[in-house]
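Undergrad: Okay, structure incoming, though there's no sequence with it:
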């Protein structure tokens, strides 16, 4: 007899940071979780182990979201493991900082490939499998509104993500599937903290009226709202989860 599973969520970039927190939170909320990772198998396995230790169901699947064949395989493996896909959270992303005048096209291409092309490919396959009541949630960034020097490729990629979200929501008209984005402000992840002095971190934290950095769990809470029953009337929106960092 085939085992019956709860609602199923794919979370890309789930081996660390915000993606990890999202995977753990959705598992806590009763989702079976596909923990996607690009390269760090050991850390993805740790997330799966943590979910299973808490009584949940999870599998790890390696895939580069910028590679069409790997994205197709990700969805296929998710359906093989759990029979369905109800929620897709595209958290995978990269960030390279350099002024436009330096002309680092390799960094630009990689940023756009993972952040924007990856979102497009995840949407492409989500459109084929999400059932009525399904959810697609992309990760953008509140830095889109800041125009910081050096962030050109990253801001361009995330602005594109927000455009795709609004368009995809309209394209799924009549299917009762919602499409939204969560745009974090500064979050205390390894990636964000690396190379920054305590003084700089404190300065950035002070820009929020709440006077602290976000935690990965803060973003996971916002994603869980959109993925859950209370988020069903939110569609085609960008939720700026940033503590007032504006």
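TA: That came through, no problem. Bear in mind the structure is a predicted one, so any value in this text is a computation, not a measurement.
Undergrad: CA only for contacts and neighbour counts going forward, please
TA: Noted.
Undergrad: middle-most residue in the chain, spatially?
TA: Closest residue to the average C-alpha location of the chain: residue 91 at 1.7 Å, with Cα atoms, centre = their mean.
Undergrad: Would you confirm that that residue contacts residue 141?
TA: No - using Cα atoms under 8 Å, residue 91 is not in contact with residue 141, being 10.9 Å away.
Undergrad: Isn't residue 108 up against residue 156?
TA: No - taking Cα under 8 Å as the definition, residue 108 is not a contact partner of residue 156, at 9.5 Å.
Undergrad: which non-adjacent residue is nearest residue 216?
TA: Among residues not flanking residue 216 along the chain, residue 18 sits closest, at 4.7 Å (Cα to Cα, 6 or more residues apart in numbering).
Undergrad: what sits up against the helix or strand harbouring that neighbour?
TA: Per DSSP states H and E: residue 18 is located in helix 17-28. With contacts defined as Cα atoms under 8 Å, 6 or more residues apart in numbering, helix 17-28 is touched by 9, 11-14, 32-33, 35, 47, 50-51, 56-57, 91-92, 189-191, 216-217, 219-221, 223-224.
Undergrad: Next secondary structure after it?
TA: strand 32-37.
Undergrad: Which strands and helices lie in contact with that following strand?
TA: Under the contact criterion of 3 or more Cα pairs under 8 Å, 6 or more residues apart in numbering; DSSP states H and E, strand 32-37 touches strand 8-12, helix 17-28, helix 41-53, strand 58-62, helix 68-82.
Undergrad: Off-centre distance for the second one?
TA: This means helix 17-28. With Cα atoms, centre = their mean, to the nearest Å as the basis, helix 17-28 stands 10 Å off its chain's centre.
Undergrad: Below is an additional structure, to be compared with the one above:
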């Protein structure tokens, strides 16, 4: 019999109508979780994810929320609790890019990326932590009480450590995610809430199709990846699930790089 590692756990995945978020939602759904699929604007894509989970025997609902809006995030968690009674895992994934050279970047482009990629993480993680603590206080914990009462996995990027000219708003937001994650991990650990992040490198998703669909650009991209392949959304989803599982119960405040070695300074492989 296949072990369903998240059987009957309730998992919220923000920004899960496409890309890495979609892969995470599908993976948790296939492992027995009740999945809360979140979208901001593409309802049809979100419904397709829910239907795919359900068609494979899983459980899922669809909830619209803009993670940069406080009331939307509160409503997202309220609906999850209303439907399933609790929340066990948050995958704070929603993010976007609005690229421009620094000297030409508008305040609106800067603010939009910070609002979604960083403020959105703050709002989602805060509501998750509040919910974990509230539901833990409402029950009598028993012998399994050494395990975490809730798990949070934040979606960062290799650009939390690799500078990225032409994308300063994105890189700044992801650098902020790293220190935000570490700080709340330190603060929430006494409550038995685990907080970690994953930092994907080059992953084959719609956001970077322009690169991986062009043979010349793809060849150039591989020069940055020692492992010589682009990653898949499933590569990231499996890492996220491990961090959200009891298998990693003593892992807290860490960033797991899913990048094929992109952060290994590949240009120095031949002595620089």
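TA: Thanks, I have the structure now. Remember, it's a predicted structure, so these values are computed and weren't measured experimentally.
Undergrad: TM between them?
TA: Once superposed, chain against chain, the TM-score is 0.95 (TM-score structural alignment, normalised by the length of the first structure); 242 aligned residues with a Cα RMSD of 1.3 Å.
Undergrad: who's more crowded, residue 108 and residue 156 of the first structure?
TA: residue 108 (20 against 17; other Cα atoms under 10 Å).
Undergrad: Quick check: closest non-adjacent residue to residue 93 of the first structure.
TA: Per Cα to Cα, 6+ apart, closest to residue 93 of the first structure is residue 115, 5.1 Å.
Undergrad: What does the one you found correspond to in the second structure?
TA: Using TM-score structural alignment, the partner of residue 115 of the first structure in the second structure is residue 117.
Undergrad: Does that match belong to a helix, a strand or coil?
TA: Assigned with DSSP: H, G, I helix; E, B strand; the rest coil, residue 117 of the second structure falls in the helix class.
Undergrad: do the same with the one 5 residues further on
TA: Secondary structure state of residue 122 of the second structure, per three-state DSSP, is helix.
Undergrad: burial of it, as a residue count?
TA: For residue 122 of the second structure, using other Cα under 10 Å, the count is 21.
Undergrad: now do residue 56 of the second structure
TA: Residue 56 of the second structure has 11 neighbours, counted by other Cα under 10 Å.
Undergrad: How about it, nearest residue that isn't a chain neighbour?
TA: Using Cα to Cα, 6+ apart and skipping the chain neighbours, the partner closest in space to residue 56 of the second structure is residue 30 (7.2 Å).
Undergrad: follow-up on the earlier one: could you measure from the residue nearest to residue 93 of the first structure over to residue 150 of the first structure?
TA: Between residue 115 of the first structure and residue 150 of the first structure the computed distance is 17 Å (Cα to Cα, to the nearest Å).
Undergrad: do the same with residue 181 of the first structure
TA: Residue 181 of the first structure is 23 Å from residue 150 of the first structure, by Cα to Cα.
Undergrad: Those two: which is more packed in?
TA: residue 181 (27 against 15).
Undergrad: Counterpart of the more buried one over in the second structure?
TA: Superposed on the second structure with TM-score structural alignment, residue 181 of the first structure falls opposite residue 197.
Undergrad: OK, contacts around that match?
TA: Residues near residue 197 of the second structure by Cα under 8 Å, 6+ apart: 153-156, 178, 181, 253-256.
Undergrad: Restrict those to the buried ones and give me that as a ChimeraX selection.
TA: If you want just the buried ones from those in ChimeraX, going by 16 or more other Cα atoms under 10 Å, the selection is:
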select :153,154,155,156,178,181,253,254,255,256
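Undergrad: Let's have the contacts of residue 197 of the second structure in JSON lines, adding distance to residue 137 of the second structure and secondary structure.
TA: Formatted as JSON lines, the contacts of residue 197 of the second structure follow (distance: Cα to Cα, whole Å; DSSP: H, G, I helix; E, B strand; the rest coil):
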{"residue": "153", "distance to residue 137 of the second structure": "22", "secondary structure": "strand"}
{"residue": "154", "distance to residue 137 of the second structure": "24", "secondary structure": "strand"}
{"residue": "155", "distance to residue 137 of the second structure": "28", "secondary structure": "strand"}
{"residue": "156", "distance to residue 137 of the second structure": "31", "secondary structure": "coil"}
{"residue": "178", "distance to residue 137 of the second structure": "29", "secondary structure": "helix"}
{"residue": "181", "distance to residue 137 of the second structure": "24", "secondary structure": "helix"}
{"residue": "253", "distance to residue 137 of the second structure": "24", "secondary structure": "coil"}
{"residue": "254", "distance to residue 137 of the second structure": "27", "secondary structure": "coil"}
{"residue": "255", "distance to residue 137 of the second structure": "29", "secondary structure": "strand"}
{"residue": "256", "distance to residue 137 of the second structure": "31", "secondary structure": "strand"}
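Undergrad: Alright, that wraps it up for me.
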